[in-house]
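Chemist: Sequence below, structure please.
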Amino acid sequence: MTIISRLADSCLTVASEEGTTLFDPGFFTFDTDFVDLDDLGEVQRVLITHEHADHVKPEFVRWLIDRGEDVEIFGNRAVADLLRPHDIEVKVDNPDGVSHEDVLHGVLPNGMQPPNRSWTIDGVLTHPGDSHEPGTSAPILALPCMMPWGSMTGAVAFAKRLGPSQVIPIHDFYLSESGRQTVRHLAGGALKAAGIELIPLDWNDSYTV
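Modeler: Below you'll find the model as predicted:
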């Protein structure tokens, strides 16, 4: 049994008998009151997609390390460079049961495209970070839906191209509750027509696979 939980925005946990993995410990989770981190169980490893602050906050990573035992941090070289001054070691390879695809971040308004790592864990979930470039997905795809580098239309097209069985919307913290509901309704309808189920998770919600 695998339990996928959403903390806030793009921060997810995947818990199984082998342990718990946390994706993208960004400031939306650490600096807001939407999530009570004291309720977060022990985390064995942290997978980070790229260096933007909404996906990795050094203080959050340090907090996870200090409260756990032998917590391992994984990311690309840009993430390793970001966290090195904080005396945090980042491994750039894959942990057991995890694969990755190195792609570019979606094009930002300033034209920049930082490196981005899409992670797939246990053949169950793919977290693409801030990119619609990855070419493969596990049966469940964490789908960025509302962001400055893309559109909902682009998100739907990305999911249709990869063809997962289910998607979990992420990267929608900027929206109000009614805005998130609207995105889920519109994207969910378009994806359903393609045989893809949308699984809506609010902050602190979980889904059992």
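
Chemist: contacts and neighbour counts: CA atoms only from here.
Modeler: Noted.

Chemist: Now do the helix or strand that contains residue 180: which elements does it pack against?
Modeler: Under DSSP states H and E, the secondary-structure element containing residue 180 is helix 177-192. Contact here means 3 or more Cα pairs under 8 Å, 6 or more residues apart in numbering; DSSP states H and E; on that basis helix 177-192 packs against helix 152-162, strand 197-198.

Chemist: One more, please, to line up against the first structure:
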Amino acid sequence: MRITKFEHACFVVDDGNQSIIVDPGSWTTNLEIPGNVAGVVITHEHADHLDKELLQKIVDKNPDAVVLAHESVTSTLDGCKAMPVVPNEGVKVGDFELEFFGGQHATIAEDMPVIANLGVLINGLLYYPGDSFSLPDDRKIEILALPVAAPWMKYSEAAAFVSSVRPKKIFPTHDAILSQVGKDLIDSMAGRAAEKVGAEYQRIDSVSLEA
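Modeler: Model prediction:
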């Protein structure tokens, strides 16, 4: 299984036969759309995770792809095969086993509504919480896609999440708002958090991660 990260919160998981795209949002300008997409996972409705024009390009190239998201998202989509999913639900899409967790976006501010958000576990190996630090129940996680910068979080929460999940490998995501200096700082800090739980931390902006 190969994981390729693109800008901000988007990444592609490829098993050599089919692929899954996660969170193709408006801050992802460098996505190389595969021609073997079985499904697209949208964790929540915010534009940095869902760009409908980009999603349409994916579907145009992969008309059989299934878009999986909370009903608050799927109800707004046209021109694609949309499947609403809920927390604690498991579905099979092509070659991929997907399980969903969480339920709510982390709080951004008291005067902003809390929306639905889904974490996703792919093939029992890779977990991504979307815009939250929702735990994947008691699952043993091989690879964690770790959010590292957002108005809804602080770094201490990310470090605590690493300590709770205790994965074997970690790569950073949700980082478009960081300068290069910011990325370097986060990589240093998250790398130390990973070491404490015996995990390997790797930024994969320009390389793929094999699982």
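
Chemist: TM between them?
Modeler: Aligned and superposed, the two chains score 0.89 in TM-score terms (TM-score structural alignment, normalised by the length of structure 1); 199 aligned residues with a Cα RMSD of 1.6 Å.

Chemist: In TSV, list the helices and strands packed on helix 177-192 of structure 1 along with distance to residue 76 of structure 1 and mean neighbour count.
Modeler: Below are those laid out as TSV (distance: least, Cα to Cα, whole Å; neighbours: other Cα atoms under 10 Å):
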stretch	distance to residue 76 of structure 1	mean neighbour count
helix 152-162	23	17
strand 197-198	29	20
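
Chemist: looking at the ones you listed, which is closest to residue 186 of structure 1?
Modeler: helix 152-162 (8.8 Å; Cα to Cα).

Chemist: and the longest strand for structure 2?
Modeler: strand 96-104 (DSSP state E).

Chemist: How far off centre is that strand?
Modeler: 11 Å (Cα atoms, centre = their mean, to the nearest Å).

Chemist: And stretch 13-25 of structure 1, by the same measure?
Modeler: 11 Å.

Chemist: what does it rub up against?
Modeler: 1-7, 10-12, 42-49, 54-57, 60-61, 127 (Cα atoms under 8 Å, 6 or more residues apart in numbering).

Chemist: Please pick out the residue of structure 2 most distant from its centre.
Modeler: Most distant residue from the mean C-alpha position of structure 2: residue 111, 25.6 Å away (Cα atoms, centre = their mean).

Chemist: how close does the residue nearest to the spatial centre of structure 2 sit to residue 35 of structure 2?
Modeler: Note on structure 2: the residue nearest the mean C-alpha position is residue 128, at 4.5 Å, using Cα atoms, centre = their mean. Per Cα to Cα, to the nearest Å, residue 128 of structure 2 is found 23 Å from residue 35 of structure 2.

Chemist: what's the answer for residue 75 of structure 2, then?
Modeler: 25 Å.

Chemist: Which parts of structure 2 are helices?
Modeler: 52-61, 71-74, 155-165, 180-196 (DSSP state H).

Chemist: so the longest one matches what in structure 1?
Modeler: Here helix 180-196 of structure 2 aligns to structure 1 at residues 177-193, judged by TM-score structural alignment.

Chemist: which residues are contacting that stretch?
Modeler: In contact with stretch 177-193 of structure 1 (Cα under 8 Å, 6+ apart) are residues 145, 152-153, 156, 159-160, 169, 172, 197-198, 200.
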